[in-house]
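Chemist: quick one: sequence plus predicted model below, questions after.
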Amino acid sequence: MKIWDSFVRGYHWLLVIAIAGLWWTAEQGYMDWHMRIALAVGALLLARVVWALIGSENARFTAFVHRPQKVVEHLRDVQRKNYQPTATHNPAGGWAVLLMWALLFVQVTTGLFATDEIFFSGPLASLVSSSTQGQLTDLHEINFNVLLTVIALHVLAILLYRMKGVNLLSAMVHGKRQNVRPPRLVNGLFGWTLAAVIAASAYYFWW
């Protein structure tokens, strides 16, 4: 049965592509494209946060954010191979999602003020002093390394769950999972429309 709408799944895989694109464009010095991709990431992130309030039942904060005690219990169940996947993120995964969102928010926000002091400055860099620009640029670079570390841990966690007999990846590909209560899904087209409106607004104001 279907548990993930098209927007949640598409958002996930577009982020994978976009983060790789952000790294490559920064390394190659293609800063115009770097900023375009960053604005797209920002639009996806904002739309996903809104989706966590009004979107599909299992994509909402109320479905996947649990007390720390639940996380501990969940990890014990995984260790004992007693864990059965549900129709949303598991308790540990829910907090991982929040951490990833926070890091992405910091990355996009600091990028708006970052500068290389020669060829490129973010669209909001002129609003702050040169020293603040430098500090935010440093934070932008440090945070990206932290983000990559968290992504690596995320991939490792998926592999460890797989070793415990839990396949977390497949549902994010085809959107289906067996033997769970089907959640109330909202048409993903609404999420895509919201992301497109946010992205178009950003490009209109900054390009």
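Modeler: Ah, there it is.
Chemist: okay, CA-based contacts and neighbour counts for the rest of this
Modeler: Noted.
Chemist: helix, strand or coil for the residue of the chain most remote from its centre?
Modeler: Distance from the C-alpha centroid of the chain peaks at Ile118, with 30.5 Å (C-alpha atoms, centre = their mean). At Ile118 the chain is in coil, as set by DSSP: H, G, I helix; E, B strand; the rest coil.
Chemist: next up, a structure to set beside the first:
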Amino acid sequence: MKMEKVWDPAVRFFHWSQLLLLAGLWYTGTEGLMEWHQLLAYSLAAVLLARICWGLYGSPSARFHRFAASPLKAWRYLRQPQAVMGHNPASSYMIFALLLLVLLQFISGLMTTDHIFTDGPLVRYVSSDTVSLATRWHKVGIDVLLIAVAVHVAAALWHSRRHHNVIMGMLHGKLRAVPGQSAQPLKNSWSYFVLVVIFWLGFYWWQGADLIRMLSF
């Protein structure tokens, strides 16, 4: 069985780190560990922003315009699923939805307050109506995001059983070769990880140092 390299280290790192960080954010938010919650949020934002950049210039299988599909094409795929060397037309909508939901969750968190102990760093700069809207969305948004993740996981399990083992593919980057399709060469991922570090250091300089100082007390 011939295997071809489809996903580069940048895509795979983002995929699994996003899952772990979302789990950590849910737990710390539920338990009221707000300093840790914010630190994890900045870490997730760093890998997310770097992934958005990578989606513009990275490996062919990572670029948004390469796997974005029309609603008609996605619908046709859902009616007749098949193995695809990369993201399939239907999964592209879930990928964009997850990216948008995570981004909205992060932005709303910056303007969220619990009116007791914790204010997001942008609360002082926006109107009370904006803070109220952001706070309401941040509470509801995590549930919407977790539902989307559950649907994504269920679809990946189904697809792995019926067509391509995409779950293992996201671990080692390889998929079973499909006749008539060929995986395109992958780019070196070093610049993605450089972007992650740059964004993370930016968030650390902006807010992270104060949060770590608070944790030390």
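Modeler: Received the coordinates, thanks. Note that the structure is a prediction, hence the values are computed from the model and not measured.
Chemist: about what we covered before: mind telling me what the residue farthest from the centre of structure 1 corresponds to in structure 2?
Modeler: Here Ile118 of structure 1 is matched to Ile116 in structure 2, going by TM-score structural alignment.
Chemist: now do the same contact list for that match.
Modeler: Contact criterion C-alpha atoms under 8 Å, 6 or more residues apart in numbering gives no residues in contact with Ile116 of structure 2.
Chemist: any idea how far it lies from Thr130 of structure 2?
Modeler: Separation of Ile116 of structure 2 from Thr130 of structure 2 (C-alpha to C-alpha, to the nearest Å) stands at 18 Å.
Chemist: do a quick rundown of the helices in structure 1.
Modeler: 6-28, 31-54, 61-64, 68-79, 91-113, 130-163, 169-174, 188-206 (DSSP state H).
Chemist: what's the match for Asp143 of structure 2 in structure 1?
Modeler: For Asp143 of structure 2, the aligned residue in structure 1 is Asn145 (criterion: TM-score structural alignment).
Chemist: out of the helices of structure 1, which is closest to Pro123 of structure 1?
Modeler: helix 91-113 (5.5 Å; C-alpha to C-alpha).
Chemist: from the chain's centre, how far out does that closest one sit?
Modeler: 7 Å (C-alpha atoms, centre = their mean, to the nearest Å).
Chemist: skipping adjacent residues, who's closest to Val78 of structure 1 in space?
Modeler: Distances taken as C-alpha to C-alpha, 6 or more residues apart in numbering place Lys164 nearest to Val78 of structure 1, at 7.0 Å, with adjacent residues excluded.
Chemist: what about the residue mapped onto that neighbour from structure 2, how many neighbours?
Modeler: Taking TM-score structural alignment for the superposition, Lys164 of structure 1 sits opposite Arg162 in structure 2. By other C-alpha atoms under 10 Å, 12 other residues sit near Arg162 of structure 2.
Chemist: what do we get in structure 2 for Asp5 of structure 1?
Modeler: In structure 2, Asp5 of structure 1 lines up with Asp8, judged by TM-score structural alignment.
Chemist: how many residues are close by Thr212 of structure 2?
Modeler: In this structure residue 212 of structure 2 is Ile, not Thr. 14.
Chemist: chain neighbours aside, what residue packs nearest to it?
Modeler: Nearest one to Ile212 of structure 2, counting by C-alpha to C-alpha, 6+ apart, is Glu35 at 7.7 Å.
Chemist: can you tell me how far that neighbour is from Ile95 of structure 2?
Modeler: Counting by C-alpha to C-alpha, the gap from Glu35 of structure 2 to Ile95 of structure 2 is 29 Å.
Chemist: same question for Gly32 of structure 2.
Modeler: In terms of C-alpha to C-alpha, Gly32 of structure 2 sits 29 Å off from Ile95 of structure 2.
Chemist: who has more neighbours, these two?
Modeler: Set Gly32 of structure 2 next to Ile95 and count neighbours by other C-alpha under 10 Å: Ile95 wins out with 18 against 12.
Chemist: which residue lines up with the more buried one in structure 1?
Modeler: Ile95 of structure 2 maps onto Val97 in structure 1, by TM-score structural alignment.
Chemist: His172 of structure 2 too?
Modeler: Match for His172 of structure 2 (TM-score structural alignment): His174.
Chemist: try Val47 of structure 2
Modeler: By TM-score structural alignment, Val47 of structure 2 lines up with Leu44.
Chemist: do the same with Ser70 of structure 2
Modeler: Using TM-score structural alignment, Ser70 of structure 2 lines up with Arg67 in structure 1.
Chemist: grab the nearest non-local neighbour of Val173 of structure 1.
Modeler: Using C-alpha to C-alpha, 6+ apart, the nearest residue to Val173 of structure 1 is Arg9, at 6.8 Å.
Chemist: quick check: the gap between Leu146 of structure 2 and Tyr93 of structure 2.
Modeler: 16 Å.
Chemist: next one: Leu25 of structure 2
Modeler: Taken as C-alpha to C-alpha, the span from Leu25 of structure 2 to Tyr93 of structure 2 is 24 Å.
Chemist: for the closest residue to Ser43 of structure 2 other than its chain neighbours, the count of nearby residues, please.
Modeler: Of all residues not flanking Ser43 of structure 2 in the chain, Trp200 sits nearest, at 6.2 Å (C-alpha to C-alpha, 6+ apart). Other residues near Trp200 of structure 2 number 22, with proximity taken as other C-alpha under 10 Å.
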